[in-house]
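Enquirer: sharing a sequence plus its predicted fold:
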Amino acid sequence: MTGDEATAAWLRAQWAVPATEHAVAVEGARITYRGWNLDAHDLPGLLLIHGFRAHARWWDHIAPSLARTHRVAAISLSGMGDSDRRPAYARAQMAREVLAVAADCGFDPVTLVAHSFGAMSGIMASIASPDRVRRLVIIDTALPTAADVGHQIPVPPKRLYATREEAMERFRLIPPGAWPNPLVLKYIAHHSVRETAEGWTWKFDEDAATSLNAEAHAYRADLFGITVPTDVIYGAESEIMTPERRAMAAEIAVDCGIPVEIPCTHHHIMIEQPVALAAALDALLATPRNKIACKA
């Protein structure tokens, strides 16, 4: 069996593990999440948070490995995946969605694992309710340095396609990376589209960036002061988590571990190096991190 064949077999085994579907109302919106091993009440709780315009099913091939040692849930933030859309969005509001899902699962405290944009809600949840968060792991995220303040997220037009297959063919990663696993890419693309009366389109709300851009000058200050144990994972070839942003992680977190580099991957580590990411998370979570005393 070649390496590619072994990875394909591993992926098929991961996807074969069934997940349960759940939802909780948060400030007027139905927030959906998927769960693995949620009935194992003797195990600690872990919540997976996706990146911008992604959704819970980006974790379907990673979560089953983590469910050997944890109760695991994966959230779809509002305006993404199968969760409800809102008239306006805010990062702090998404942090409250994260805490609400953790509470609905009975994760008290919870370990948060967050990729890319999702790290902002994970960080804000950790700062807002440090007593409810055991640990935070951020994966290849664009922590806003002083030079990034005011950065605007592009607002795309709504795109319509005649069939699911046509839409899937147009699925693109931003940034594109270079070595996406084709099986993972196809799986995520399949679960990223929905059928409407007008045709097939993406599940995310195209207008979400508009209100998020309105707070772009202010939210950076809300990321400082993490007191829960924090770890960082990044791609060796990442276009996003630059050395400056890795350095910022140590500035915003009182107890930040040594960053873990995943070789041969860009920003979307779960798509380019899924096995390595699962192994890195397993290793990090198997190493206890206790909260340290912090000065007021």
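Expert: Cool, the structure landed.
Enquirer: only C-alpha atoms for contact and neighbour calcs from this point on.
Expert: Noted.
Enquirer: how many neighbours does residue 181 have?
Expert: By the measure other Cα atoms under 10 Å, the count of residues near residue 181 is 16.
Enquirer: one more: residue 234?
Expert: For residue 234, the neighbour count with other Cα under 10 Å is 27.
Enquirer: what about the nearest residue to it once chain neighbours are set aside, distance to residue 83?
Expert: Spatial nearest neighbour of residue 234, excluding adjacent residues (Cα to Cα, 6 or more residues apart in numbering): residue 140 at 4.5 Å. Taking Cα to Cα, to the nearest Å as the measure, residue 140 falls 24 Å from residue 83.
Enquirer: more crowded one of those two?
Expert: A count of neighbours by other Cα under 10 Å puts residue 140 above the other of residue 140 and residue 83, at 29 against 23.
Enquirer: got a list of what that one touches?
Expert: By Cα atoms under 8 Å, 6 or more residues apart in numbering, residue 140 lies in contact with 115, 116, 232, 233, 234, 235, 238, 240, 241, 267, 268.
Enquirer: for the nearest residue to the first one once chain neighbours are set aside, what are its contacts?
Expert: When you say that, I think you mean residue 115. Leaving out its chain neighbours, the residue that sits closest to residue 115 by Cα to Cα, 6+ apart is residue 139, at 4.5 Å. Counting by Cα under 8 Å, 6+ apart, residue 139 makes contact with 113, 114, 115, 116, 119, 232, 233, 234.
Enquirer: columns distance to residue 53 on top of these, output as TSV?
Expert: TSV is the format used below for the contacts of residue 139 (distance: Cα to Cα, whole Å):
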residue	distance to residue 53
113	17
114	14
115	12
116	11
119	13
232	22
233	20
234	20
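Enquirer: of these, which is the nearest to residue 184?
Expert: Checking the contacts of residue 139 against residue 184 by Cα to Cα gives residue 115 as the nearest, at 16.1 Å.
Enquirer: gap between the closest one and residue 47?
Expert: Counting by Cα to Cα, the gap from residue 115 to residue 47 is 11 Å.
Enquirer: do residue 116 as well
Expert: Applying Cα to Cα to residue 116 and residue 47 gives a distance of 15 Å.
Enquirer: included below, for side-by-side comparison, is a second structure:
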Amino acid sequence: MAIDQFQKWRRAFQSIQYQNKTIKLNGIQVGYAAVLGQNKPTILLVHGFSAHKHWWDFCLPWLYDAFNIVAIDLCGMGYSEHLDHYDTATTVDLMLALMDHLKIPRFHLVAHSFGAYLSSYCISVHSQRILSFTCIDLDLKIYNPYVDHPNPKIQTPPRRWYPDQESAISRFRLIPEGFAQKDTRWLEYMASQSICPYLDGWSWRFDPNIFNFDKVYCQDTFCQSIKKKKIRCLFIVGEKTKIMNVEQGLKNWYSLVTSEFGSHVIIHDAYHHIMLDQPEDLSLKIINFIQALSQ
């Protein structure tokens, strides 16, 4: 009989004491989850745009064996507070405030997509806190905005409303599209974690105003910080990613961090959301990279 991989994951995940928590930091409510107290390296997991900390859930059974784990909900997403304005500095300050609250002075950054951009800024201004950086499926060189090209303001889309959970879950889509698993229960689980009660119905667990998030150029200081503090960096790319040309993305990566401090791996049969497509392979690549740093 074939092993039911989804049920195997669910049993392993439910055995981990990993619950939603919220705390006021710098006057702002921040959602997070953590598994701490082990004599192991600590990783901070940073999710992508319009996402939340539960995007890492599929990786937890493997990461739990190797690390202390902290996963944050970024401003306006997940269980974190909706704000009048969103910007890079405020968001990164909250990431560090959370680690201060948990009494973790230094840690390994593991970040996906938009979270990797925020992490590059974090390294730019707080490099002394960072032990290593894993950048998952984002071409930082292309993504990083330039000072002389200010972020265009867009009209905030209205918040979506659905009459019941089933209607909301049925509308869940990956952006960009691409899903390597044949079992749709993985997507259904993520959809169930991505909705919340709203106006006697249901909506997505993020604030539409995040689409006017103010980003800053930090590429130069990021590169300088990597070299000055000798921060080792890993670039993980989905073989089938649709947000970049893989070959060009690798060239851009090494133009930023150089082969002295940077390395890369390509996850086969994976699109942009690698933690859904190949959670075990992704987790093992992260584990191998960080554990090798202490050898």
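Expert: Cool, the structure landed. What you are looking at is a predicted structure, and each value in this text was computed from that prediction instead of being measured.
Enquirer: so which of the contacts of residue 139 of the first structure belong to strands?
Expert: Counted as lying in strands by DSSP state E, out of those, are 113, 114, 115, 232, 233, 234.
Enquirer: wait, doesn't the first one sit right on residue 134?
Expert: Looking back up the chat, that one is residue 113 of the first structure. No: using Cα atoms under 8 Å, residue 113 of the first structure makes no contact with residue 134, being 11.1 Å away.
Enquirer: which residues are in contact with the residue nearest to residue 198 of the first structure when sequence neighbours are not counted?
Expert: For residue 198 of the first structure, ignoring the flanking residues on the chain, the nearest one in space by Cα to Cα, 6+ apart is residue 160 at 7.2 Å. Residue 160 of the first structure makes contacts with 167, 198, 199, 200, 201, as judged by Cα under 8 Å, 6+ apart.
Enquirer: looking at these, which one is closest to residue 56 of the first structure?
Expert: Nearest member of these to residue 56 of the first structure, counting by Cα to Cα, is residue 201, at 17.6 Å.
Enquirer: for the aligned partner of that closest one in the second structure, list the residues it contacts.
Expert: Using TM-score structural alignment, the equivalent of residue 201 of the first structure in the second structure is residue 203. By Cα under 8 Å, 6+ apart, the residues touching residue 203 of the second structure are 159, 160, 161, 162, 168, 195, 196, 197.
Enquirer: on that earlier part again, okay, residue 116 and residue 47 of the first structure: which has more neighbours?
Expert: Legend: neighbour count by other Cα under 10 Å for residue 116 of the first structure and residue 47, higher for residue 47 (27 against 21).
Enquirer: tell me where the first structure has helices.
Expert: 3-15, 63-66, 91-105, 118-128, 164-169, 182-190, 208-214, 243-252, 269-272, 274-286 (DSSP state H).
Enquirer: tell me the angle of the first one relative to helix 274-286?
Expert: To tie it back to what came earlier, the one meant is helix 3-15 of the first structure. Put simply, helix 3-15 of the first structure runs at 60 degrees to helix 274-286, going by axes from the mean of the first three to the mean of the last three Cα atoms, to 10 degrees.
Enquirer: who are the packing partners of helix 3-15 of the first structure?
Expert: Judged by 3 or more Cα pairs under 8 Å, 6 or more residues apart in numbering; DSSP states H and E, helix 3-15 of the first structure is in contact with no other helix or strand.
Enquirer: report the buried residues of that helix.
Expert: In terms of neighbour count (16 or more other Cα atoms under 10 Å), helix 3-15 of the first structure has its buried residues at 7, 8, 11, 14, 15.
Enquirer: quick one: these as CSV, columns for distance to residue 64 of the first structure too.
Expert: Below are the buried residues of helix 3-15 of the first structure laid out as CSV (distance: Cα to Cα, whole Å):
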residue, distance to residue 64 of the first structure
7, 15
8, 15
11, 10
14, 6
15, 8
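Enquirer: farthest pair in the residues you listed?
Expert: Taking Cα to Cα, the two most distant members of those are 7 and 15; they sit 12.3 Å apart.
Enquirer: and residue 145 of the first structure, how many residues sit next to it?
Expert: Using other Cα under 10 Å, residue 145 of the first structure is surrounded by 14 other residues.
Enquirer: how about it, what's its match in the second structure?
Expert: By TM-score structural alignment, residue 145 of the first structure lines up with residue 142.
Enquirer: how about residue 232 of the first structure?
Expert: The criterion is TM-score structural alignment: under it, residue 232 of the first structure has residue 235 as its aligned partner in the second structure.
Enquirer: contacting residues for the residue nearest to that match when sequence neighbours are not counted?
Expert: Distances taken as Cα to Cα, 6+ apart place residue 264 nearest to residue 235 of the second structure, at 4.5 Å, with adjacent residues excluded. Residues near residue 264 of the second structure by Cα under 8 Å, 6+ apart: 234, 235, 236, 237, 250.
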